[in-house]
Structure formats: structure tokens, C-alpha cells
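**Student:** Everything below, folded, please.
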Amino acid sequence: MSKRLTPPALPLALALIGLTPLAAPPAQAQARAQQAFARIDANGDGQISQEEFLALRRQMFAAMDADGNGQLTKAEIESARARQANGRTPRSNQIWKQDSNGDGVLTLSEYTAQTRGFAYADSNSDGVLSQQEFTRIARFLAPAQ
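**Tutor:** Okay, the predicted model is just below:
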């Protein structure tokens, strides 16, 4: 996969922190990216660690797990995507690559086992996301409606 393509989970992650994948004026998009970065950077050290990224993934999981049973079904995932799609047709197949046992549901451990989004954003592979790395992937985003 080219690093220029946005991973399928990224739009949902960003929607959950107040951003959706829509074009925005550059200054507005940058301001929103900075606000989102500050919300994810729980310890305020100016970097997003892999643990902070995993905390976001856990929040995403909880937001999609409508019945709170610790498993995501196709219906729950599609419902979450429909809520953030703003009239676009969301992609739905990539998330199922995380279903390691092929049982048709995702557990939290399956959902957090892969951190492709983090690796994608960490362009210098130093194990943390800087504001610049985060803004690079968020620069095409606008505030959620």
C-alpha cells in the first residue's frame, strides 16, 4: 500500500476525535488537527505514543460496540461508519482483515492487535507521532458536522 493513501480506519478514528474526511481551508484544517492532536496526547509531552494511539483505538472500539458486549459485529461497524460518512459510502471490508480467527466478530484484542494507522503516520519510524506527522495525515480534514 502506498503511504499516500489513507488507511481505512483513519477516517473513523479522526471522526471520533472531532474530524471527518472533508476538504477544508488549510488554516482551519491545521487548527483542527492541532486540537485533535492535543486531545490524543494524553500526557501533554508533544508526541503521540503508541499507547496513546492504542487508547484512541480502544475508544473507537467502545464507540462502535453499541451493545457493550466486547465484540463488534458487521452491523455495529456499518452503523458507526454510516454516522460519520456524511453522505459518502464508507469502505467496509478492510476492517475484517483484523478478524484473526475468522468468526465474523471483532474482539478488542483483535481490533488493537494491529496498528497500521500508527505505522502509516509515523513517517520517520521513531515510535511516536509528532504534531507534524499527525498534521500530515489530518491536513485534508475538516470539523465534524
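**Student:** From here on, just use CA atoms for contacts and neighbour counts.
**Tutor:** OK.
**Student:** so who does residue 37 touch?
**Tutor:** 48, 131, 134 (Cα atoms under 8 Å, 6 or more residues apart in numbering).
**Student:** dump the residue contacts of the second one.
**Tutor:** In other words, residue 131. 34, 37, 46, 47.
**Student:** Could you check how far the third one is from residue 68?
**Tutor:** The spacing between residue 46 and residue 68, counted by Cα to Cα, to the nearest Å, is 33 Å.
**Student:** Look at the two and report which has more neighbours.
**Tutor:** Set side by side, residue 46 and residue 68 show unequal neighbour counts under other Cα atoms under 10 Å, the larger going to residue 46 at 14 against 11.
**Student:** Verify the stated contact: that one with residue 130.
**Tutor:** Yes: under the contact definition of Cα atoms under 8 Å, residue 46 touches residue 130, with a separation of 6.8 Å.
**Student:** can you give me the helices in this protein?
**Tutor:** Assigned by DSSP state H, the helices in the chain fall at 9-16, 26-40, 50-64, 74-84, 108-113, 116-121, 131-138.
**Student:** about what we covered before: return the closest of the contacts of residue 131 with respect to residue 63.
**Tutor:** Each of the contacts of residue 131 was checked against residue 63 using Cα to Cα; the closest is residue 37, at 19.1 Å.
**Student:** One more, please, to line up against the first structure:
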Amino acid sequence: MNAERAFTSAGAAMVSLALAAGIAGCDRHAAPDGEAAAPPAQTETPSTPSATQAPAVSEGVAAQVAMMDKNGDGSIGADEHAAGAGNMFATMDADHDGTVTAAEMDAAQAAFKGDKRMSSADKIKTIDGNADGTLSREEHEAGSQAMFAKMDADGDGRLTPAEMQAGHDKTMGK
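**Tutor:** I've put the predicted structure just below:
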């Protein structure tokens, strides 16, 4: 799958989610006898999120979830995460030599509008087992498995969008 097609599919999924959320939020209860419906009660929203609230999910994480969630349950299992990571590695390995350089990762991150809080070189360093400055498929797979385990905060074997966002925020700095 090429980067443009993957991004377009993710964009379509996000639009579908936005439409579903908009429809679900509609007030379908009309007032009796044609009377004007009362506006919904206003609730006060705290100006700062509490420590127990999940982080807001970024467009990038939402796109990742949409691309990886093959069974459509709204969360990512270890198998879905591994498959998504494998597809990402194949996309990043532009010259098909079995390794990903910082330049290749930069190009893929730009195409997918990836998280830029950490440089590609620094991302590679975090999982580059032999410290050669590139990622092999095996290093990427091992890093992906380790990241999945770290992000699975409740240990249920599935990642929610909020768990993915929290993991990205913790790894790349908020």
C-alpha cells in the first residue's frame, strides 16, 4: 500500500467517525404538539483536564488507529499493531534494502503527517539495538512489540486511542 493511498483511507475513516459523532450528537426528540424544543441543559466544563481524564487524541494517532483497526472494534490488538508496524516499515524502507534510515523515516513521516516532537534520528536511537544509525526489520519489530507493551496501560492486550496517545506523549514529550 502506498503512503498516499494509506493516508487517504485513514482520512476517509476519520471523516466517517466525525460524521457518526455529529449524527449521534443530534437531538432527535421533538417537543410535543409542534412546540419548540428546549435547548439542552448546559453543563460546566472544567477549563483544565483532571489527572484522570484521557489525553485528547491527535489526528495522527486517530489516523494510525483507523489504519490498524482491521476488525473495526475501535482498539488495536497486538496482531493488528504488529501488522501495522510491518506495513509502516515497508513504507519507510523506500529503497527496499531491509533497513530504514533517518532520511527515509523523515520522508514517510512527512507523507503521513507523523508526530514531529522527536526527530527521526532520535526515534531510531530508541530502538536501534546495534547502534548503527539505521533500523533493521527485526529492530523495528522488537521496538514495536516493546512499545505496544508500554502503551497497554490496563494490560488487556488491546490499545485504545487514548492509550496510544498517552504512549506517544510519554515517549516523545508533551
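**Student:** Map residue 68 of the first structure across to the second structure for me.
**Tutor:** In the second structure, the residue paired with residue 68 of the first structure according to TM-score structural alignment is residue 96.
**Student:** out of everything not next to it in sequence, what's closest to the residue most central in space within the second structure?
**Tutor:** The central residue of the second structure, meaning the one whose C-alpha is nearest the mean C-alpha position (Cα atoms, centre = their mean), is residue 61 at 2.2 Å. In space, and not counting its chain neighbours, residue 61 of the second structure is closest to residue 165: 6.3 Å by Cα to Cα, 6 or more residues apart in numbering.
**Student:** just residue 13 of the first structure next, same as before
**Tutor:** Among residues not flanking residue 13 of the first structure along the chain, residue 60 sits closest, at 6.4 Å (Cα to Cα, 6+ apart).
**Student:** mind listing what the one you found touches?
**Tutor:** Applying Cα under 8 Å, 6+ apart, one finds that residue 60 of the first structure lies in contact with 12, 13, 16.
**Student:** Give the aligned equivalent of residue 76 of the second structure in the first structure.
**Tutor:** Residue correspondence, TM-score structural alignment: residue 76 of the second structure in this structure matches residue 48 in the first structure.
**Student:** What distance do you get for that match to residue 96 of the first structure?
**Tutor:** From residue 48 of the first structure over to residue 96 of the first structure the distance is 26 Å, taken as Cα to Cα.
**Student:** one step back: surely the residue nearest to the centre of the second structure touches residue 161?
**Tutor:** Yes: counting by Cα under 8 Å, residue 161 is a contact partner of residue 61 of the second structure at 6.9 Å.
**Student:** which one in the first structure is furthest away from the centre?
**Tutor:** Most distant residue from the mean C-alpha position of the first structure: residue 103, 23.2 Å away (Cα atoms, centre = their mean).
**Student:** give the contact list for the alignment partner in the second structure of that one.
**Tutor:** Aligned counterpart of residue 103 of the first structure in the second structure: residue 132 (TM-score structural alignment). Contact criterion Cα under 8 Å, 6+ apart gives no residues in contact with residue 132 of the second structure.
**Student:** hang on, the earlier thing: could you tell me which residues touch both of residue 61 and residue 161 of the second structure?
**Tutor:** In terms of Cα under 8 Å, 6+ apart, residue 61 of the second structure and residue 161 are not both contacted by any residue.
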